[in-house]
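[1] structural data only, the sequence is not supplied:
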């Protein structure tokens, strides 16, 4: 029989750790299921298999598997995962879908074939760093058992690569794809090749596999923003009762990135009982990109207000400082600091003259390298299974950011509320017209190097009790040791413009004729007209950087990493587990099986950082130890006739990020007077986050169709969040961002899912099918935290997906729509944004009202259509975000507009050849 790679395209499929009898496979592959790794093709087969896997599982796990060798259902892993019940995602600056959350939490452990996987100094893994073409399957594990690696508070995403023993004959698959992003209007190439074979040798059988992929993407993500609000009472305008933006601006994140990837695996079945294996992965990222800013701040002394329209139906009561902002903690603690109370009404439109216009280039060069290699042995005699696995990972990122601001004076007209965003016009498109530019603000250099390494080894054993102890069917046990290091090096050098802001003309500085180039336009700024910015390629060149360093009076060459911005961490983790499997026949038709286990774990950590005290670097060292006991219990109740239920409890944990634990403090004085001085510090006293997790499901299977409902509840302790607050250091006020444990939070919700094909329809109509899922997520911060009573950051209360499927006569396709409701993605309470306050609390100087940045509801429509030209050749076309969803945000009230981001629409054309 010819084995083929398959798709588990079902967004409602669940895969779990499986029954005790197949536990030996689970030890090395956290998401492995009770069913054999069967390779199938086609949407229908994959949906049927998804239902079988869900039905046989003991845990709540959703799975997606490639539609064909090297072809995932979506362009990226995160894009595919957005359709899984309980998953929510965001769009990154380069238009890739990133930042998945499982049931409201982003504290996710990622494993690769069961091994822990991370990005540089973080705990999690950036899923976009592993191209989807490399994957055979992804399992989203939502409930935990003792044999899983601890660290996934929200769950585990187990990424699964192809292995040679998945195939029983020589196989070569080559794929090519052209991707067309609408924002860029360019065609981008994508290629992949997989080759595998297996051979009989004198002592067993050996299989080998190599999988290589590469793609390049040009991207452009235009953004317009109405910045933080302040009262127009501030100098120079001195107009009371008006809520005005501090700045109106926008930016284009645009450039090019490449993702090379290669993975290889060897399996040797030495005897019927013994398998030896080794595998390796390299996944890279190379990018030259930039942020092209354009902005007009309205509160410089020479700026004049020429006209003003306000909306008196959109007003709120606020506390205001003389400079028009919300008072910070430092000011509130000073009883002599003047604070007034005003009713502020929204500035609907205005015209300003003599504005200090700004364009800026933040040039970036980024390089990421992820390496993982390992091997092990599996032994089985039927009743007893053992596995030993040893692996090493290294993840490194280098990032160079070089920023130059320029500008000129101009006249500006703004409208703060046009179709849920702002619009601005610069008279004569002055910032797009050559001549008259000055140096603005300063030169900023930001160089970072992040490196993480991990040695991990584990030994697992399971034994089938074969009824010797009644209902107890198996015993499983194991140990794991992990040795992790993280090193972060950073240099940040800011130098103000020579002579001060707007004092030095660009003319006469000896800069090349192509120093100014045109950036792509932004629709809401001057109708999308291009504007001039410093040439990002010049800012990335060594020669260009040194010319600019000389102009600003900064030493030539890249800045030396600064000791006060460095941290070096080492961490050893010891874990063990024991787990019992059971199976009980309640009646002739009802059976109950499951597992009960416990996982003790201990972590010993050492972190070295540094801080500045009156300009002197002071080393700071922290040693911490965490010990946790993580129990679990689960049951699957089979009622017969396709009806079953699952119940589970588990305690999960999440260790704090290394950056959050860093005891050092770093800060910087902004060269841009419109930007607040800022800094950051870790908190070595952070506790691990703990969750008591409860799950219950009810599922009904009928033929290839199924419907399911899942209930979940999470009780979280010591949830970590980051927030900024004003702090005075050496007489200067900074907004310092620090992490803290908020005490407690609760999550609860319901997931509904279903799928079916319309077999009862005649002829070609019988190829149609549908799937759908809906998630309701209710979250709340508890305790006395400033956010108590609010939902958790980044969580939408409602999320749904509906899809139309087709497969018949060599044609297959899907049309899928996913939407999420409102959520907030930033807590800006500690910043100086003026915000509403209750009338009875205006004199309470201990009280600072919250200020949150909310994201409006949004949805994405995707499609794909493929045709099998022959058994070996398939062509397909597709599109993502074809309705052009846009990210739109606002502060507190939905009429205080903030960001308007244009997510890209991408069309694809591909061909795949199997030999």
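    Looks like it arrived, so ask away. It should be emphasised that the depicted structure is a prediction, and the values quoted were computed from it without experimental measurement.

[2] only C-alpha atoms for contact and neighbour calcs from this point on.
    Will do.

[3] contact partners for the closest residue in space to residue 7 that isn't next to it in sequence?
    Closest residue in space to residue 7, ignoring its immediate chain neighbours: residue 67 at 3.8 Å, by CA to CA, 6 or more residues apart in numbering. By CA atoms under 8 Å, 6 or more residues apart in numbering, the contact set of residue 67 is 5-9, 41-43, 73.

[4] alright, now check it against this:
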């Protein structure tokens, strides 16, 4: 039979990597039956170490052979591989005998789906998986976009690119992520992982574990994303594969290259695998956005004429008379527009990833594996911003042309829809953000099965270094303007006042304020060691107890951050000669659509000229300039976690129903040490703040029980249940001693070293029906009670804080609010239903052979609310009530085609000023993939992302108050794949 090596293996050739094999019920199987485990799968639970075969899967082999035969006839060739195996129909009866160890499947998307179904069925808890074909052979731009097609998984998009992952609608920080069983460092500072830095081509499989066992590392209330890279014994023979493509963006009109390569081979007991991926991406996003709510207290809290005029105009034009202008519960419910802007973003990415895996595997009872993962993710984002800041410190109300006291009347909010202001701060901003992330991971795993024991060990390191370099060239013009909401955004036009002007075409009116710079460096390191042992049992006194598993894990995590900022206002250090003397017209100007590639501005018929970031960096950074690091902004957080766990596995028959039970508990001991600086009033009584070094240590201990149950109601129908308690630790950034300041919002943001973990009790029940042709129908109901959610709350006031103007002169003394993350009181419930349908349609009629679909739907209900200081009821940030994915596909031995639609319901993106929930609109995206196999080596692909060119939109509280209107365009890629 001719073999097709087009795709990565869908069933491993290693017996300890999720084999598809017949298994015997423990009451009829001898103690020498071959067992499967690997430390790389501890916590992934494709096969819980010590779990004996049960009648739940006695039909798996026949179904696998059936799908192999169907695949050989209808799609690509396949290979059946048996290593050291006795005939499949003969059970193992001696210590040297082996069952059929693995079935090797290559060649098609439908078979990759069937492999994922096998993994789901074989897992002890609720889970879903994707394997190499599905990860690498669809038009995803990164790993996050590959995961969005899994049940219950949605993603957050940033300017057209998937960046973070939500599981079952919960916020991203509720998800635990690991690669090869090591918690992943990304430099983000939180518990969430920035998936956009990982290339999907270097990933072998991903499992989303939704119900934990005691052996799983704690940290995922929403779920755990368990990523695995490829290893040499995954392949039955030498494997070399390469792919290359070029992708075109419809707005930037640039073509981006992407290349990936993999080579693997084994020599007797040794094997080696290397993979490499490199991708460039140039994406332009046009956005009419940033239209935030701002409470009228911004003007009413000012002293003198600004406050008096605001109150008088409000009474004259809106009929609202304030009894007490300082009552924030009233004035924070009178809203005007903070800033209206037109922005063009150009995001350029350079992403590389490489893996190396070395294996020593002298037998199926022992293996030693060294895995390493290296990569870099460098982005440069240019933002060109023409904006009108209505809430400037010089301005107040001039005329209210239109107000709305009905749309948000339930919250007592009046919105000033159309207003002229006395001195709007018009800004031309050329912003440059350079992010450079280098990440690496090393692990050494041992898998040993001496006799009736399984012993697994792991040591590893995961680290990321991130450097963030920010610059903002700022020119400002103060003048009367009129700002109002439009149907899909906002606009600023000249006011009726005599000093009004055309903000987009008056460069000589804009004075240079500063070239602002920031520099941040983050080191994020994580070390881990784990030892796990399982004893298989056949006890006459308790025959149902099939194994006992115990283990210990130690992790050491640290995050260290350095930060500095400064303003350049002249051609030398300390020089301010450019301030208020240099104008925007003194710099070379270009049309913004000439600075960035592509055509005209998409949201509306508008054009303006700005200074390019290339010129700004070259001209304004004088010789010898460096951003000074501020010692007072330094912090470091260390966290050490020791975990001990034990599990009992039971296999027995309840009548004629085979039942499997996994019960266990995990004891967790966490030590936290936080170092940093705390800013306080000068001890000598003088004006200003001073930074004092501080440190704090803390400890918390928890015991986390878990229970997972399976019952094979029929050969095809599985009843599954799970219950557990789990936790999510607070973000290291929130624990750190730190104080940042927002001068415009008159607010300090502090860390809180006393934060405790967020806890959750959860259970789930579901039915899964496995079709003989590899299809799946499944439904489950899940419920979570969550307490100790971390929220930002007002915890104090700092009085008489000195605030300076851009030129260093005194602006005034103000009372600043202090906000800190705290563990909110009370418990909240999240529940939902998850439906899955995966079906090859050839089972319905021969004419449909090769057609199929894969669909899932998740609906949520939650009593969890967001934190609004105005008590506005809102869902928690990131939680979408509905999400669904549908993929239709067709394939034969030469041609394949897929179309996929992903939908995520609206959700709260953030709560502005801790008061006003900002919503991201519901979003649906259509992607396509078409492939044609030229011969046994070459395949040509055509792929499209967001082919209907959907825009990303959002609003504050009600759609009639749009917040943003962003266009990132569609991407079309043409590629070629070669397998040898």
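    Good, I have the coordinates. Remember, it's a predicted structure, so these values are computed and weren't measured experimentally.

[5] returning to what we had before: and the residue nearest to residue 7 of the first structure, what's its match in the second structure?
    In the second structure, residue 67 of the first structure lines up with residue 133, judged by TM-score structural alignment.

[6] its match is in what secondary structure piece?
    helix 132-136 (DSSP states H and E).

[7] that helix vs the first structure, mean deviation?
    Comparison of helix 132-136 of the second structure with the first structure after fitting gives an average deviation of 5.0 Å (mean CA distance after the TM-score superposition for the first structure).

[8] after that helix comes which helix or strand?
    Per DSSP H and E, the helix or strand that comes after helix 132-136 of the second structure is helix 143-147.

[9] in terms of helix, strand or coil, where does the residue positioned nearest the centre of the first structure fall?
    A centroid search over the first structure (CA atoms, centre = their mean) returns residue 99, at 1.6 Å, as the residue closest to the centre. With DSSP: H, G, I helix; E, B strand; the rest coil as the basis, residue 99 of the first structure sits in strand.

[10] residue 765 of the first structure now?
    Secondary structure, three-state DSSP: residue 765 of the first structure is helix.

[11] same question, the one 4 residues further on
    State at residue 769 of the first structure, reduced to three classes by three-state DSSP: strand.

[12] ok, the counterpart of it in the second structure - contacts?
    The alignment partner of residue 769 of the first structure in the second structure, by TM-score structural alignment, is residue 852. Residue 852 of the second structure sits next to 110, 838-842, 888-890 when contact means CA under 8 Å, 6+ apart.

[13] what's the answer for residue 103 of the first structure, then?
    Each residue near residue 103 of the first structure by CA under 8 Å, 6+ apart is listed here: 86-88, 154, 747, 777.

[14] by neighbours, which of those wins?
    residue 88 (30 neighbours; other CA atoms under 10 Å).

[15] corresponding residue for that one in the second structure?
    Checking TM-score structural alignment: residue 88 of the first structure goes with residue 154.

[16] just residue 779 of the first structure next, same as before
    If you follow residue 779 of the first structure across to the second structure using TM-score structural alignment, you land on residue 862.

[17] write a PyMOL command that selects only the buried members of the contacts of residue 852 of the second structure.
    The buried subset of the contacts of residue 852 of the second structure, as determined by 16 or more other CA atoms under 10 Å, is captured in PyMOL by this line:
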select buried, resi 110+838+839+840+841+888+889+890
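
[18] could you list which of the contacts of residue 852 of the second structure belong to helices?
    If you go by DSSP state H, the contacts of residue 852 of the second structure have residue 110 in helices.

[19] ok, and the contacts of residue 852 of the second structure in the first structure?
    Using both residues aligned by TM-score structural alignment, their matches' CA atoms under 8 Å, the first structure keeps these contacts from those: 838-841, 888-890.

[20] redo the residues you listed as JSON lines? Include distance to residue 285 of the second structure.
    Below are these laid out as JSON lines (distance: CA to CA, whole Å):
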{"residue": "838", "distance to residue 285 of the second structure": "35"}
{"residue": "839", "distance to residue 285 of the second structure": "38"}
{"residue": "840", "distance to residue 285 of the second structure": "38"}
{"residue": "841", "distance to residue 285 of the second structure": "40"}
{"residue": "888", "distance to residue 285 of the second structure": "29"}
{"residue": "889", "distance to residue 285 of the second structure": "31"}
{"residue": "890", "distance to residue 285 of the second structure": "33"}
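
[21] ok, the residues you listed vs residue 922 of the second structure, which is closest?
    residue 888 (21.9 Å; CA to CA).

[22] now the closest one, nearest residue through space, not along the chain?
    Nearest residue to residue 888 of the second structure in three dimensions, chain neighbours excluded: residue 853, at 4.4 Å (CA to CA, 6+ apart).

[23] run a quick neighbour tally on the one you found.
    19.

[24] next one: residue 512 of the first structure
    Residue 512 of the first structure: 10 neighbours (other CA under 10 Å).

[25] list just the nearest of the contacts of residue 67 of the first structure to residue 503 of the first structure.
    residue 73 (55.0 Å).

[26] mean per-residue distance, the helix or strand where residue 366 of the first structure lies versus the second structure.
    Element membership of residue 366 of the first structure [criterion: DSSP H and E] is strand 358-380. Strand 358-380 of the first structure, aligned to the second structure and superposed, deviates on average by 1.3 Å (mean CA distance after the TM-score superposition for the first structure).
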